[in-house]
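1. My questions concern the predicted model and sequence given below.
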Amino acid sequence: MTRLRRLLQAFQILTEAAGKWTWVWLGLLLWQGLLPVGTVYLTKTLVDGLVVALPLGTQGISLLIWPVTGMASLLLLGELGQSALGWVRAYQAERVRDYISLLIHRQSTRLDLAFYETPNYHDQLHQARGEASQRSLALLESWGQLFQNGMSFLSMFVVLSTYALWLPLLLLIGTLPAFYVLLVFNRQHYRWWKETTPERRWTEYYDLMLTQKVVAAEVRIFDLGEHFTTIYQSIRKTLRQQRLRLLRNQSLGRLGASALGLGVSGAAMAWMFWRSLQGLASLGDLALFYQAFNRGQTLMRSLLGSLSEIHQSGLFLENLFTFLQLEPQLQDPKSPKPMPSKLERGIEVEGVYFRYPGSQSWALENLDLFLPAGKFTAIIGDNGAGKSTLIKLLCRFYQPERGRILLDQSKLEEFSVEELRSMITVLFQWPVNYQATVTENIAMGDLKSPIEETRVRAAAVMAGAEETINRLHQRYDTLLGTAFVKGTDLSGGEWQRIALARAFYRQAPIILLDEPTSALDPWAELEWVSRFRKVSEGKTSLLITHRLNLARHADLIYVMRNGQIVESGSHNELLASSGSYAHSWKAQLQQQPIAI
């Protein structure tokens, strides 16, 4: 019952994708399915006509005009129908492929960030994405063949039944072994395909390591090419041998089933020849029987083959439906609180514990801090202290295991996730370098409204990116990145300024910046912080940085270590406390390495 429901769901998806063309497709299939029986009957009429016409010479030509004209007309109509069906199938295929991709892309962006932290999710995504479009199209084709050949087979069934009612049963007996072989090996192939998902993902990973620009330099300097190639080829060899073994066993099974089918066909034809010799059937009957039984056997094999393909495609599409049924853990409340247009009190983090999915160690442990509204707060700390994790929790990408985060004294989970995130603009530690024009790169910070050129330029000025943009050959219309023709690459610092401009383009009351000046030199950094103070005036802003010279400009500074706050205060207050911040500041003045 579950399998049938899945197949009906798949058919619903296919009809939603193709729309009204589904009915055109079914009409053409019905027409193509009924044509063979007309051809078979006209063949009988033509053969019987020839038997009568040949002794009459030219006078017998009139007896052949009708069957010859009819067969020519059916052949012409068949070719026209086949051409129309080919175009409709191509149209359906394109629509289905795009629709399945749309479903997968929407689901991928809908799910929580936590899903991306688990290998199981990546296996499910790979299984859904790797076969979904191909199997959906195969299912569409199989259903079409099942419908068309079903119509033809019913027609042949009627024809054969006029000679003997047991002939259609003989057809079924002759084709059942082939159907059984298909079912068995379909399940074996699906089981192998599912069990080898991790191995196939590893081959994709090593393929990326050998072909992508982002790792090209390191692969060459450390001479990793042969190492990755060897591992890739080793995994592919194992997968190839397993698949070829399956195909060999399937071919042997099919050979045996085909031999049985030929034996049944030979027995049926021998019976019909015997009837002809006894004068119980004419030459036309013999020609009709041969075509009807031969086509019937072919159609029966095709029908069972289509059922097998539908079964196999259903197995693979089960992965698509499983993926589409995944639900985000972070759900909106039934009655979300309205978001404040501006923070009045601020953001409070109280006793928060958090660890990433699958991890046994705490990323944040009993974390307490307060981000006052309208103030500039900085957090400094060593790598792995939990600073970037805090930003992810503030964006509500994850839910703390214990503790709570309050926004103006209301829990974050009391707000709509979408509305909460619209209140926040972020520069992540590793921002994305989009393959798009400068204007598009910046405007991606807020695509809910039409792109405003003045806002784009203002954001570029605030981020210190305007000088870089003005040097480009098409300025704001320059395509960034080198993945496509006419693209222009930027340095790390220049890319960072573009990403920062994107963050500033979204005019949100909460600003979260993770290492915004890591790719800038000290002079550019001082210029940047001066601009940032003006941009963030009246907004609640959080800056994560390793650089004390940048953090000292904040109204409030937190020192973070091992997922906890160990010091807090203004720059002068922290210096007066003679803690780790003060020690590091003195070390910086003496041009010694700084460790917080």
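-> Structure received. Given the structure is predicted, the values throughout are model-derived calculations rather than measurements.

2. From here on, just use CA atoms for contacts and neighbour counts.
-> Will do.

3. Show the subsequent helix or strand relative to the helix ranked longest in the chain.
-> Ranked by residue count, the top helix of the chain under DSSP state H comes out as helix 225-277. Using DSSP states H and E, the helix or strand that follows helix 225-277 in sequence is helix 283-324.

4. Which elements pack onto that following helix?
-> helix 2-18, helix 21-53, helix 62-110, helix 119-161, helix 167-195, helix 225-277 (3 or more C-alpha pairs under 8 Å, 6 or more residues apart in numbering; DSSP states H and E).

5. Distance from the chain centre to the longest helix of the chain, please.
-> Offset of helix 225-277 from its chain centre (C-alpha atoms, centre = their mean, to the nearest Å): 32 Å.

6. Same question for stretch 41-51.
-> The chain centre lies 56 Å from the centre of stretch 41-51; the measure is C-alpha atoms, centre = their mean.

7. Now do it: everything it contacts.
-> Applying C-alpha atoms under 8 Å, 6 or more residues apart in numbering, the contact partners of stretch 41-51 are 63-64, 67-68, 70-71, 282-285, 287-288.

8. thought Ala373 was touching Glu348?
-> No. Using C-alpha atoms under 8 Å, Ala373 is not in contact with Glu348; the gap is 10.2 Å.

9. any idea how far His227 is from Leu239?
-> 19 Å (C-alpha to C-alpha, to the nearest Å).

10. More neighbours: those two, which one.
-> Leu239 (17 against 11; other C-alpha atoms under 10 Å).

11. just so I know, which of the helices and strands packed on helix 283-324 lies nearest Thr322?
-> Closest to Thr322 of these, according to C-alpha to C-alpha: helix 119-161, at 7.9 Å.

12. Check it against this one:
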Amino acid sequence: MEVKEQLKLKELLFIMKQMPKTFKLIFTLERALFIKLIVFSIITGILPIVSLYISQELINSLVTIQKDVSIVISIFLTYLGVSFFSELISQISEYYNGKFQLNIGYKLNYKVMKKSSNLALKDFENPEIYDKLERVTKEISYKPYQIIQAIITMTTSCVTLLSSIAFLMSWNPKVSLLLLVIPVISLFYFLKIGQQEFFIHWKRAGQERKSWYISYILTHDFSFKELKLYNLKDYLLNKYWDIKKTFIGQDTKILRKKTYLNLIYEIAVQLVGAVIIFIAIMSAFAGKIMVGNVMSYIRSVSLVQNHSQSIMTSIYSIYNSNLYMNQLYEFLELKEEKNEGHKKQIVEPIDSVVFQNVSFIYPNQGEQTLKHINVSLHKGERVAIVGPNGSGKSTFIKLLTGLYEVQQGDILINGINIKELDMDSYMNQIAALFQDFMKYEMTLKENIGFGQIDKLHQTNKMHEVLDIVKVDFLKSHSSYQFDTQLGLWFDEGRQLSGGQWQKIALARAYFREASMYILDEPSAALDPIAEKEIFDTFFSLSKDKIGIFISHRLVAAKLADRIIVMDNGEIVGIGKHEELLKTCPLYKKMDESENYMNPLEEERSKWTEVQYQG
């Protein structure tokens, strides 16, 4: 949605035309509660004028009373009844309002989270979509409810306003219409400020994310050591405050405009009200109307003033919130990553993978990340992928796992084009440990069970996998406490080192019954002994399956059935270690660099290699 700083009538009409969309969304989520709130708001809007009329009759009856007080008592009791009824309606309405606010907030947040989970990886790597998600999630707890509350308040105010003006018009139609002139004129200016306010918040979404990120790293344990050691506190606090100072200046400017407009509006309304009250007093002095009528007209003017202001505020809020709602609708209408068509094939165990002339380029980048990749992978084969940083290894894995769509060329799975496969069934055959693996601040059971969610309660199998990966640090009396909270975000959590978290992530991958196992830099956070254990387990579990691992360490790659060497998005070598030393200059250079060390390191390297070879 294009957001402009200047408000035009057609843009205002377009925004207000979105209201049916909002009603449809509300009815989908909370139809019954919303109808109840509207009914109560209409009743609440009628009661003030009913109360006003009864009080007028009560005062007039006191003025004209002679001997019979029964009429006065009857009117007084009626007045009390209406007051009690009004309070009852108010309390019931408050209850439903609170319930509605809770339900609508949770349900919309659930809807946004569900939508996010159905997007593609490329959407999360797109800054424009990420900013849109930031705007939506930042205000979802109150903006949608704010527009509903504004609609309900406006309904009440409109009923009260119209009934009050009708009451005044029964006395003096021409004068009463003056009370409507100023709100109508002021409406456009209120909405113009609303447009400017939304534009400011819309434009600064990127900066909001930056300030959130600074706050995040300053308030969480993972960053504390570096912040303390390098004394980054003051720099980051100043950076955060510079961003917020800009926000404060922008918000203060809008607040000043609102204050000036409200002041002018209130003065104008008070002057018109004073004229009407003066006319009423003069009419009573001339004997044309009674004292009770004067009091009721004064109160009617006050009701019109208050509720016209309330309507203005509500329209302003509806307009401003509708701009947000349009952002929400645009996000909810984003294309989801789904299996489309009716001929999608279910994937049985993966026996072969073939890349045929596959190329890939990231959005807004001029150079291809992968260039004409041709390679095949087969069951029972363990393949190492090596190459310098930025050579395209991770992009290759993302295409292989179906996280990216193939742009050019074909990927064949068991001889079938990956585009013809049911992606859910395909991904069910893959277990992966990514370089940026997740550290779920949840229980041990969830951390492992997320590998195959439909077997979350199979703790016996989890026990086996944890033993295979040697997660001894969580073992107590020969067993694992699967309810143990991992991480320090929540109460009674247990902190883990980077290597320990990686072992948990590895156990999660091995918990899945897959036919293709993928490890992306599995030894990054591990010591040599743990590294050897990881690869021993990998080679054991991937027997008779497809096993793929990315590694910068050739000592591990040597053990693979084949080594794929990548550089600058291309495959520059395929073969075994000895063969590549002769045919691939880059691989030879990597080997020489890895073996360039002092005598002590050389002895350690030999020991490590002996460990790998058992």
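-> Arrived safely. Not measured: the values here are computed from a predicted model.

13. Overlay them and tell me the TM-score.
-> Remark: TM-score between the superposed chains equals 0.93 [TM-score structural alignment, normalised by the length of structure 1]; 587 aligned residues with a C-alpha RMSD of 2.3 Å.

14. Which among the contacts of stretch 41-51 of structure 1 count as buried?
-> 63-64, 67, 70-71, 282-285, 287-288 (16 or more other C-alpha atoms under 10 Å).

15. Max pairwise distance over the residues you listed: which two?
-> Of all pairs in those, the most separated under C-alpha to C-alpha is Gly70 and Ser282 at 21.0 Å.

16. Okay, helices next: where are they in the stretch 401-550 of structure 1?
-> With helices called from DSSP state H, counting those that start in this stretch, the stretch 401-550 of structure 1 shows them at 417-422, 438-443, 453-463, 466-471, 492-505, 522-535, 548-551.

17. Now tabulate the ones you listed in a markdown table and tack on distance to Arg200 of structure 1.
-> As requested, these are exported to a markdown table (distance: least, C-alpha to C-alpha, whole Å):
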| stretch | distance to Arg200 of structure 1 |
| --- | --- |
| helix 417-422 | 35 |
| helix 438-443 | 34 |
| helix 453-463 | 42 |
| helix 466-471 | 42 |
| helix 492-505 | 33 |
| helix 522-535 | 45 |
| helix 548-551 | 46 |
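
18. now the ones you listed in a markdown table, with mean neighbour count and distance to Ala259 of structure 1?
-> Conversion of the helices of the stretch 401-550 of structure 1 to a markdown table gives the following (neighbours: other C-alpha atoms under 10 Å; distance: least, C-alpha to C-alpha, whole Å):
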| stretch | mean neighbour count | distance to Ala259 of structure 1 |
| --- | --- | --- |
| helix 417-422 | 16 | 63 |
| helix 438-443 | 24 | 64 |
| helix 453-463 | 19 | 73 |
| helix 466-471 | 14 | 73 |
| helix 492-505 | 24 | 67 |
| helix 522-535 | 15 | 80 |
| helix 548-551 | 19 | 82 |
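
19. Can you say which of those helices is nearest to Glu16 of structure 1?
-> Of the helices of the stretch 401-550 of structure 1, nearest to Glu16 of structure 1 by C-alpha to C-alpha is helix 417-422, at 27.8 Å.

20. In structure 2, what stretch matches that closest one?
-> Residues 423-428 of structure 2 are where helix 417-422 of structure 1 aligns, with TM-score structural alignment as the criterion.

21. For the counterpart of Leu283 of structure 1 in structure 2, give me its contacts.
-> Using TM-score structural alignment, the equivalent of Leu283 of structure 1 in structure 2 is Val291. Contacts for Val291 of structure 2 (C-alpha under 8 Å, 6+ apart) come out as 59-60, 284.

22. ok, so of those, who is nearest Trp489 of structure 2?
-> Looking across those and measuring by C-alpha to C-alpha, the closest to Trp489 of structure 2 is Ile59, at 65.0 Å.

23. and that closest one, how many residues sit next to it?
-> When counting by other C-alpha under 10 Å, one arrives at 20 neighbours for Ile59 of structure 2.

24. Kindly report the same for the one 5 residues further on.
-> Here the number of neighbours of Thr64 of structure 2 (other C-alpha under 10 Å) works out to 9.

25. Need the nearest residue in space to whatever residue of structure 1 lines up with it, chain neighbours excluded.
-> Aligned by TM-score structural alignment, Thr64 of structure 2 pairs with Val52 of structure 1. The shortest distance from Val52 of structure 1 to any non-neighbouring residue, by C-alpha to C-alpha, 6 or more residues apart in numbering, is to Gly60 (7.4 Å).
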